[in-house]
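Participant: Pasting a predicted model and its sequence here:
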Amino acid sequence: TSVQPGSFGRLTARCLSGLVEGFLDKAGKLENDFL
């Protein structure tokens, strides 16, 4: 199986955006708890 740089970049971007969304979701919950 050959992996094209473009598809790898999209996969990485999707993983990063997923991590960011998860982090923001946790931060939002914590913020709601503190306020």
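Facilitator: Received it, and whenever you're ready, just let me know what you need. The structure presented is a predicted model; accordingly, all values stated were derived computationally and were not measured. Residues are numbered from 1 along each chain as shown.
Participant: switch to C-alpha atoms for all contacts and neighbour counts from now on
Facilitator: Noted.
Participant: can you pull out the helices in this structure?
Facilitator: Remark: helices assigned in the chain by DSSP state H are 5-34.
Participant: I'd like to check which residues are in contact with A27.
Facilitator: Not one residue lies near A27 by Cα atoms under 8 Å, 6 or more residues apart in numbering.
Participant: what does F8 give?
Facilitator: Applying Cα under 8 Å, 6+ apart, no residues contact F8.
Participant: adding another structure so you can compare the two:
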Amino acid sequence: MSLTVMSTNQDDTKKKLMSNYHVWLHLKCIMSG
């Protein structure tokens, strides 16, 4: 049970990190552009 929760939680964190990274890249492009 805890294993499932852990993996799901990790997946959620990865998704959040990726979306944050994409937003940051987008902002960087706007700033330099």
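Facilitator: Everything's here; your move. This one's a predicted model, so the numbers in the text were calculated from it and none came from an experiment.
Participant: what's the TM-score for these two chains?
Facilitator: Laid over one another, the chains give 0.91 as their TM-score (TM-score structural alignment, normalised by the length of the second structure), with 32 aligned residues with a Cα RMSD of 0.4 Å.
Participant: could you measure the residue lying farthest from the centre of the second structure against T8 of the second structure, distance?
Facilitator: No residue in the second structure sits farther from the centre than M1, which is 24.3 Å out by Cα atoms, centre = their mean. According to Cα to Cα, to the nearest Å, M1 of the second structure and T8 of the second structure sit 11 Å apart.
Participant: what do you get for K16 of the second structure?
Facilitator: K16 of the second structure is 12 Å from T8 of the second structure, by Cα to Cα.
Participant: Quick check: neighbours shared by these two?
Facilitator: Common neighbours of K16 of the second structure and T8 (Cα under 8 Å, 6+ apart) do not exist.
Participant: circling back to that earlier point, would you mind measuring from the residue farthest from the centre of the second structure to K14 of the second structure?
Facilitator: In terms of Cα to Cα, M1 of the second structure sits 20 Å off from K14 of the second structure.
Participant: What lines up with G18 of the first structure in the second structure?
Facilitator: Counting by TM-score structural alignment, G18 of the first structure corresponds to K15 in the second structure.
Participant: Report the contact partners of its match.
Facilitator: With Cα under 8 Å, 6+ apart, K15 of the second structure has no contacts at all.
Participant: same thing but at 10 Å, please
Facilitator: 9, 21 (Cα atoms under 10 Å, 6 or more residues apart in numbering).
Participant: what about whatever residue of the first structure lines up with L25 of the second structure, neighbour count?
Facilitator: Taking TM-score structural alignment, the alignment pairs L25 of the second structure with G28 from the first structure. Other residues lying near G28 of the first structure total 12 when counted by other Cα atoms under 10 Å.
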